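# how does the following fold in three dimensions:
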Amino acid sequence: MTFLRKTIALVVLLAAAAAAYFYWWSQKPITLDAPAIPFTINKGSGAHAAGQQIADAGVPIRPLLFNMLARATGKSAKLKAGSYELKPGTTPLRLIDQLVRGEFAQESLTIIEGWTFRQMRQAIAAHTGLRHDTVQLSDKELMERVSPGFTEPEGLFFPDTYLFAKGSSELDIYRKAHAAMLQHLKEAWDNRDPKLPYANPYQALTMASIVEKETGQKSERAMIASVFVNRLKLGMMLQTDPTVIYGLGPKFDGNIRKKDLETDTPYNTYTRAGLPPTPIALPGRQSLAAALAPAKSDALYFVSRGNGTSHFSANLADHNKAVNRYQKQ
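Predicted coordinates for the structure are as follows:
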């Protein structure tokens, strides 16, 4: 009897010790030899398979203990497949929660103000963290997937930094950027000056894209927009080089020539009145604001001073003087 009692006591003691160790292990941060370790949980993986996949990725964790912890917490059937990243300070218990919550490894992509849609597509196609499922689509086919109401993609995506889970579809980025642009455009349009010469928000977006390409000076965007708005109201040609360059497409070699200004295309605002048929770039928030709330001025011309700023004039005579002063000298 004494032997039995001692055996039972020993078993209880060992069980208590195992439970204490198990609790200690679950609360102890996993030791890493790197700033972070990426790993992927495959679809259909149970807790044991997930633990093995984590260990195979280089995370120093015991799959058996991981499986036991997932089952002990009642979360073994709740682990989400996907790409993750284990960071310093993570405990096994926190790791379980990370998998249950689906806290996937975050990637980012920055779309730059003033990029063309072509440049945006190139950046998305080159990003290693995305699932490339739109590469074979034409621009028209892509827009059918993103927003069937539009056929031309230029200007319809908001330049910003987008965060996403590794392995996300390229379509997710296009849809987020498109929705963001529509929202920002709506906000600017709803607060617009009612006297502006735009028939619809799309025309305002086109103007914003021209403003975006005409100046890198944020402080001048409202004045640049004022010049083009004033010209539209008077029926003057916009005569803006960026639209001509856009119309030249891949043929543009970095230098705009007199013959380019005289060659008619749908985007040549030296040969055609009014706004071009589509935006020419992806405008940012400030260019949208400038196009829909331009400065109050009578300016019709502007010329670069050569230092990144512009000189504005209300008549051709003053403009020619400014050109002689800042350009021809």
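# going forward, measure contacts and count neighbours with C-alpha atoms only.
Will do.
# show me the helices in the stretch 101-250 of the chain, by range?
With DSSP state H, counting those that start in this stretch applied, the stretch 101-250 of the chain shows helices at 117-126, 139-146, 170-190, 201-214, 221-234, 241-248, listed in chain order.
# relative to helix 201-214, how tilted is the last one?
Note on geometry: by axes from the mean of the first three to the mean of the last three CA atoms, to 10 degrees, helix 241-248 and helix 201-214 are set 100 degrees apart in direction.
# end-to-end on stretch 140-155?
From the first residue to the last, stretch 140-155 extends over 14 Å; the measure is CA to CA, to the nearest Å.
# what of stretch 242-253?
Using CA to CA, first and last residues of stretch 242-253 are 13 Å apart.
# centre of the chain to it, how far?
On the basis of CA atoms, centre = their mean, to the nearest Å, stretch 242-253 sits 25 Å off its chain's mean C-alpha point.
# buried residues in it?
Residues of stretch 242-253 classed as buried by neighbour count (16 or more other CA atoms under 10 Å): 242-248.
# which non-adjacent residue is nearest residue 191?
The spatial neighbour of residue 191 that comes closest, neighbours along the chain excluded (CA to CA, 6 or more residues apart in numbering), is residue 292 at 7.8 Å.
# now show me the structure for the sequence below, then we'll compare the two:
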Amino acid sequence: MLRYKNFLSLFFISTLLTVLLVAFISLWEVITPHNLVDQVIIIEPGASFIQVADELKDMGVINSPFILTSYKKFFRPKSFIKSGEYLINSNDSPISIVDNLFEGRVLFHQFTIIEGWTFTQLLNNLRSHSVVNATNMTDSEIIDRLGINLDSLEGQFLAETYNFVRGDSDIDILTNAHNLLKDTLNEAWKIGKNNVLNDPYQALVLASIIEKETALSDERYIISGVFTKRLEKKMRLQSDPTVIYGLGNNFSGDITKDDLNDLNEYNTYRIDGLPPTPICLVGKDSILSAVFPDNNNYLYFVATGNSDGKHFFSSSLADHNRAVEKYLSNIKY
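As a prediction, the model looks like this:
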């Protein structure tokens, strides 16, 4: 009888130790990272948890799909994985990976709209992005989809960085960029102090010219002041970027006298006031500079010709002509 009791005790202890060992191994399996490098997994809609667990094993992220499925069964029986693209970091444990799949913590990509891009440049870069789903919608279809009451999409998207996920389309990103442009422009217009402009769209047009004239934030407000002063005095803006935009593919790379005399609706050497549309996509700072022009007496400016991108500003034509001579002298050396 005593031998039988000893046997039962030994059997119980052995069984308990085995259970504890299995539990320890299972716990170690789910809390210890097995991934040596960062990897990406794409979960297709309708994929089962077992399919995903097998794929994770094939990727070397986990050792045992059974242990992972057991974790789901006992600890998250009502949870379901969500489709999408997920980043698996080298220090992620199997349990944290699965939790990310349950919670839908998908991988975000970024797309940056560069200040000064034209809409054509934006669309080409957007549709060539490897993760963006290109819809190939026409300009008129995009205008209809976004509810824009204009004939041109130029300037209608804020230059900014946007987050998106795999599967998002070009129109998804364009929608976000257009909505942010509207919000930014309308807010700036409400608090702005440029009385020479009639509406937010004119502010956007002016902002686009400022955007192309300088990349220096502190000069944008000064240049805005120059253009505002010229508009007040009914002087033509005489902005080279508007000439270049109006020429389109006919621009040779250097502005000529014929270019300045070209009769097109964007050539501010030939037209009064602002051109009919923006000439590029703008950032927030250019919008703010358009509605908050610097209060100065300058009527002219020209590049210094130095590598810093700065300009000479003048109040008289005589001073401006001397600045032009200095610019020409600087670019010779």
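# quick one: TM-score?
TM-score for the superposed pair, counting by TM-score structural alignment, normalised by the length of the first structure: 0.90. Supporting figures: 324 aligned residues with a CA RMSD of 2.2 Å.
# return the member of the buried residues of stretch 242-253 of the first structure nearest to residue 18 of the first structure.
residue 246 (70.8 Å; CA to CA).
# one step back: separation between the alignment partner in the second structure of the residue nearest to residue 191 of the first structure and residue 113 of the second structure?
In the second structure, the residue paired with residue 292 of the first structure according to TM-score structural alignment is residue 291. Between residue 291 of the second structure and residue 113 of the second structure the distance, using CA to CA, works out to 22 Å.
# which stretches in the second structure count as strands?
Taking DSSP state E as the test, the strands found in the second structure are 39-43, 84-88, 108-112, 161-165, 300-303, 311-314.
# identify the residues contacting the nearest residue to residue 259 of the second structure once chain neighbours are set aside.
What sits nearest to residue 259 of the second structure in space, not counting adjacent residues and going by CA to CA, 6+ apart, is residue 243, at 7.0 Å. Taking CA atoms under 8 Å, 6 or more residues apart in numbering as the definition of contact, the neighbours of residue 243 of the second structure are 259-260, 266-269.
# give me the subset of the residues you listed lying in helices.
Here DSSP state H is the test, and these give 259-260 as lying in helices.
# out of the contacts of residue 243 of the second structure, the closest to residue 216 of the second structure would be?
Sorting the contacts of residue 243 of the second structure by how near they are to residue 216 of the second structure, with CA to CA, puts residue 268 at the top with 22.2 Å.
# I'd like to know how far the closest one sits from residue 242 of the second structure.
Applying CA to CA, the value for residue 268 of the second structure to residue 242 of the second structure is 6 Å.
# okay, and the common contacts of the two?
residue 275.
# still on that earlier bit, dump the helices of the stretch 101-250 of the first structure to TSV, plus distance to residue 320 of the first structure.
Formatted as TSV, the helices of the stretch 101-250 of the first structure follow (distance: least, CA to CA, whole Å):
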stretch	distance to residue 320 of the first structure
helix 117-126	35
helix 139-146	42
helix 170-190	34
helix 201-214	19
helix 221-234	16
helix 241-248	18
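# out of the ones you listed, nearest to residue 321 of the first structure?
If we rank these by CA to CA, the stretch that ends up nearest is helix 221-234, at 17.6 Å.
# just checking, the match of residue 292 of the first structure touches residue 189?
Yes - Residue 291 of the second structure is in contact with residue 189 according to CA atoms under 8 Å; the separation is 6.7 Å.
# now for these two: what residues contact both?
With contacts defined as CA under 8 Å, 6+ apart, the residues shared by residue 291 of the second structure and residue 189 are residue 203.
# looking at the two, which is more packed in?
Under the criterion of other CA atoms under 10 Å, the comparison of residue 291 of the second structure against residue 189 puts residue 291 first, with 29 against 22.
# wait, what's in contact with the more buried one?
Residue 291 of the second structure neighbours (CA under 8 Å, 6+ apart): 188-189, 192-194, 203.
# any quick PyMOL command for the buried ones out of those?
Under the burial definition 16+ other CA under 10 Å, those of the contacts of residue 291 of the second structure that qualify are selected in PyMOL by:
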select buried, resi 188+189+192+194+203
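# for stretch 223-235 of the first structure, grab the matching residue range in the second structure.
The aligned range for stretch 223-235 of the first structure in the second structure is 222-234, by TM-score structural alignment.
# outside of the matching stretch itself, list whatever touches it.
Taking CA under 8 Å, 6+ apart as the criterion, the residues outside stretch 222-234 of the second structure that touch it are 194, 196, 206, 210, 236-237, 272-273, 289-290, 292-301.
# mind telling me what residue 42 of the first structure corresponds to in the second structure?
Aligned by TM-score structural alignment, residue 42 of the first structure pairs with residue 44 of the second structure.
# tell me the spacing between that match and residue 100 of the second structure.
Distance check for residue 44 of the second structure against residue 100 of the second structure: by CA to CA, it reads 15 Å.
# out of those two, which sits in the busier spot?
Residue environment comparison for residue 44 of the second structure versus residue 100 gives the larger neighbour count to residue 100, 17 against 12, counting by other CA under 10 Å.
# counterpart of that one in the first structure?
With TM-score structural alignment as the criterion, the equivalent of residue 100 of the second structure in the first structure is residue 98.
# mind listing what the closest residue to its match other than its chain neighbours touches?
The spatial neighbour of residue 98 of the first structure that comes closest, neighbours along the chain excluded (CA to CA, 6+ apart), is residue 104 at 8.0 Å. Under the criterion of CA under 8 Å, 6+ apart, the neighbours of residue 104 of the first structure are 82-85, 98, 165-166.
# got a winner among those for most neighbours?
Within the contacts of residue 104 of the first structure, residue 84 tops the neighbour count with 22 neighbours, counted by other CA under 10 Å.
# can you find the partner of it in the second structure?
When the second structure is aligned by TM-score structural alignment, the residue opposite residue 84 of the first structure is residue 86.
# state the distance from that match to residue 184 of the second structure.
On the measure of CA to CA, residue 86 of the second structure and residue 184 of the second structure end up 32 Å apart.
# same check on residue 202 of the second structure?
As defined by CA to CA, residue 202 of the second structure lies at a distance of 14 Å from residue 184 of the second structure.
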